[in-house]
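Colleague: just a sequence and a predicted model for now, questions to come.
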Amino acid sequence: MKRILFLLIFFTSTSTHASAHDFSGLGGWGVSFGYGQSLDRINIYRAGLLKQWNVKWLENKTGYMCGYFELSYNHWEKGGDDVNAVALSPVFQYVFYTGNATWYPYIEAGVGAACLDDYHINGRDLSSNFQFEDRVGAGIRIKNMDISFRYMHYSNAALKVPNDGIDILIGTLAWYF
């Protein structure tokens, strides 16, 4: 319980202030909705709550590194099998400067943790309710809207066998406040 309380405090503690000239909205909140499929056509539906970090690292003339936390609900389905999951992931982004204050492209990567209500789907045995959620992706932010495409992988990192894992391609639309 102390760990959950710590994560909630950490998740919400950064400032939500962004300067008028900083379009990136560092420190802001957002919501995301996504749809994708696994490589063997398991349907994936995803809704998330996003919290951007109020920091910039490695800033140079090309861009800078920043990031966000995503707390998500995931629903997987195929052929009568359903899996529900909750995940928390820190995600690092490299934002490219474009010379335009209304849009910018980025690349991202992150590794988080997920808790599944069932670890069997479509003949796959993920072996445990605990899974790591790995992601790499690219996107573009236009004003408060964010459009991204990601590759995601769920696996228990061989903590328990068999470790079939699942690979997902997903498109996401997010809105920041």
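Modeller: Happy to help now that I have it.

Colleague: from here on, contacts and neighbour counts on C-alpha atoms
Modeller: OK.

Colleague: for T16, the count of nearby residues, please.
Modeller: Close neighbours of T16, defined as other Cα atoms under 10 Å, add up to 16.

Colleague: secondary structure element for it, which one?
Modeller: Under the criterion DSSP states H and E, no helix or strand holds T16.

Colleague: touching, it and N54? I think so.
Modeller: Yes: in this structure, T16 is within contact of N54 by Cα atoms under 8 Å, at 7.4 Å.

Colleague: comparison target, given below:
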Amino acid sequence: MTQLYFRAVLLLIFSMKVTANDTNFMSVNVGYGPQPSAEVSQRNYTVGLDYEFYRYKRSEKQWLSLGVGYSYVGTDYEHNRSLHAVSLYPQLTLLATPYGEWQPWFFVRALAPTYLSEKNLGTRTQAKHFAFQAQVGLGLIHQPSKWNLALSYKHFSNANLYQPNDGIDIPLVFNFGKRF
């Protein structure tokens, strides 16, 4: 089943229109950290891939974009050890004034519809396979090369549409990518 999810994400990513105007952005991410408010000690980790395929530039300091993401999420808890998540995300990106070749940036994703392969991860339970992804982070863009670095916090839950709705969190996610 894992290969099916991975193939679906790759098919979606590579079927997107690719242009050479800085609209596309690909990043890999890895993350780890304790699950806040878990009944027992639980540490979650993730490895993922994000592909941003549309960007609406509101100004030199702000843009809205759409992308797809795949996340493998695991835990050190003895039961319900992993799941796969596929998301379609909207993202708001805010850019600060550059410092030499580096430009600080901030991003937020909210209400990104997500399919979860499992309803349980460790002690955390979602009522359905449907959830939302939320992610917030900040980082640096190397302007000449368009390489990006960021640290973020990633969360999955169903926004209390269904019960139970135990959120799944990865507190520290490192993102590394390139705009092309």
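Modeller: Looks like it arrived, so ask away. Please read all numbers here as calculations on a predicted model, not as lab measurements.

Colleague: how alike are these chains, TM-score-wise?
Modeller: TM-score for the superposed chains, counting by TM-score structural alignment, normalised by the length of structure 1: 0.76, backed by 153 aligned residues with a Cα RMSD of 2.3 Å.

Colleague: residue in structure 2 matching I44 of structure 1?
Modeller: By TM-score structural alignment, I44 of structure 1 lines up with T46 in structure 2.

Colleague: in structure 1, which residue is closest to the centre?
Modeller: The centroid of structure 1 falls nearest to E70 when counting by Cα atoms, centre = their mean (5.1 Å).

Colleague: who's in contact with stretch 169-177 of structure 1?
Modeller: The contact list for stretch 169-177 of structure 1 (Cα atoms under 8 Å, 6 or more residues apart in numbering) reads 28-39, 44, 144-152.

Colleague: which PyMOL command selects the buried ones in the residues you listed?
Modeller: Per 16 or more other Cα atoms under 10 Å, the buried members of the contacts of stretch 169-177 of structure 1 correspond to this PyMOL selection:
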select buried, resi 28+29+30+31+32+33+34+35+36+37+38+44+145+146+147+148+149+150+151+152
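
Colleague: in strands, which of the contacts of stretch 169-177 of structure 1 fall?
Modeller: 29-38, 44, 145-152 (DSSP state E).

Colleague: the residue nearest to the centre of structure 1 matches what in structure 2?
Modeller: In structure 2, the residue paired with E70 of structure 1 according to TM-score structural alignment is G67.

Colleague: and the angle for the strand or helix carrying its match with strand 25-34?
Modeller: Using DSSP H and E, G67 of structure 2 sits within strand 62-75. Here strand 62-75 of structure 2 points in a direction 50 degrees away from that of strand 25-34 (axes from the mean of the first three to the mean of the last three Cα atoms, to 10 degrees).
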